[in-house]
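> Show me the folded form of this:
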Amino acid sequence: MGRALAGAVVAAAVAVATLTGCSLRIEEASCGGGEYPVLAVNSGGGDCVPDGEEPAQGWARYPEGKVPEKVGDEWDIYWSTHTLDENGEIIELPEGG
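This next block holds a predicted model:
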């Protein structure tokens, strides 16, 4: 009987979300626990580096306050069209970057 009730609760939640226009959204972290995100210098792309380690050559930390935390957040979208140059200046990626 407990499973039937749990199933009914889930079905009701999905129905309410559908009828009210709400979506059930799962946010994915940019990096796993114990890691921080880095971006490719003069190129598009990103990676994760273990906490306590410096990024490899050709990679850089995001500027303070401009670090993506979740896939699809404001900074994740911004950095899909921007990167850092070898001097640490923010530059726009060329089309198709």
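> hey, let's count contacts and neighbours off CA atoms from now on
OK.
> I'd say Tyr62 and Pro37 touch.
Yes. Counting by Cα atoms under 8 Å, Tyr62 touches Pro37, with 7.4 Å between them.
> Can you name the residues that contact the closest residue to Asp51 other than its chain neighbours?
Leaving aside its sequence neighbours, Asp51 sits nearest to Glu35 (Cα to Cα, 6 or more residues apart in numbering; 5.0 Å). Contact partners of Glu35, counting by Cα atoms under 8 Å, 6 or more residues apart in numbering, are Cys48, Val49, Pro50, Asp51.
> Let's see this one next, to set against the first:
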Amino acid sequence: MSRRISQPAAASPRGRCRASAVAALASAAAVVALSGCSLAYEEDICSGGEYPVISVGGTGSACVPDGEQPPKGYTRYPEGKVPQQVDDEWDVYWRTHTLDTEGNIIDAPEAG
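Okay, the predicted model is just below:
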């Protein structure tokens, strides 16, 4: 009487592929969680080819095409204090501050 020695069946290609996909997804999730990456969307104040300006004596703002002067009643933000994205440090700051006709930073008038 001969005995057959059974060998374990090789893992199916489908099973190996599924395990690899699960491992890859778990690794990617771990990288994002550990890196502190933020997937938040940041909206620019102006589109490409434009720069932001502030209304003199108020908190209004506008975007002006590069190479053009600000319209009457508006001026450029002081250097280094230009908002770039909505809700960034300078966007929030200029909600309560403005510039007077001489370019001095002043508290914005209360909305009435």
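> Can you tell me which of the contacts of Glu35 of the first structure end up in strands?
Cys48, Val49, Pro50 (DSSP state E).
> Please pull up the equivalent of the last one in the second structure.
Matched by TM-score structural alignment, Pro50 of the first structure corresponds to Pro65 in the second structure.
> Next, count neighbours for that match.
14 (other Cα atoms under 10 Å).
> Spatially central residue in the first structure, please.
Closest to where the C-alpha atoms of the first structure average out (Cα atoms, centre = their mean) is Val71, at 2.3 Å.
> Distance check, the aligned partner of that residue in the second structure against Cys46 of the second structure.
Aligned counterpart of Val71 of the first structure in the second structure: Val86 (TM-score structural alignment). Going from Val86 of the second structure to Cys46 of the second structure by Cα to Cα, to the nearest Å gives 9 Å.
> repeat for Cys17 of the second structure
In terms of Cα to Cα, Cys17 of the second structure sits 46 Å off from Cys46 of the second structure.
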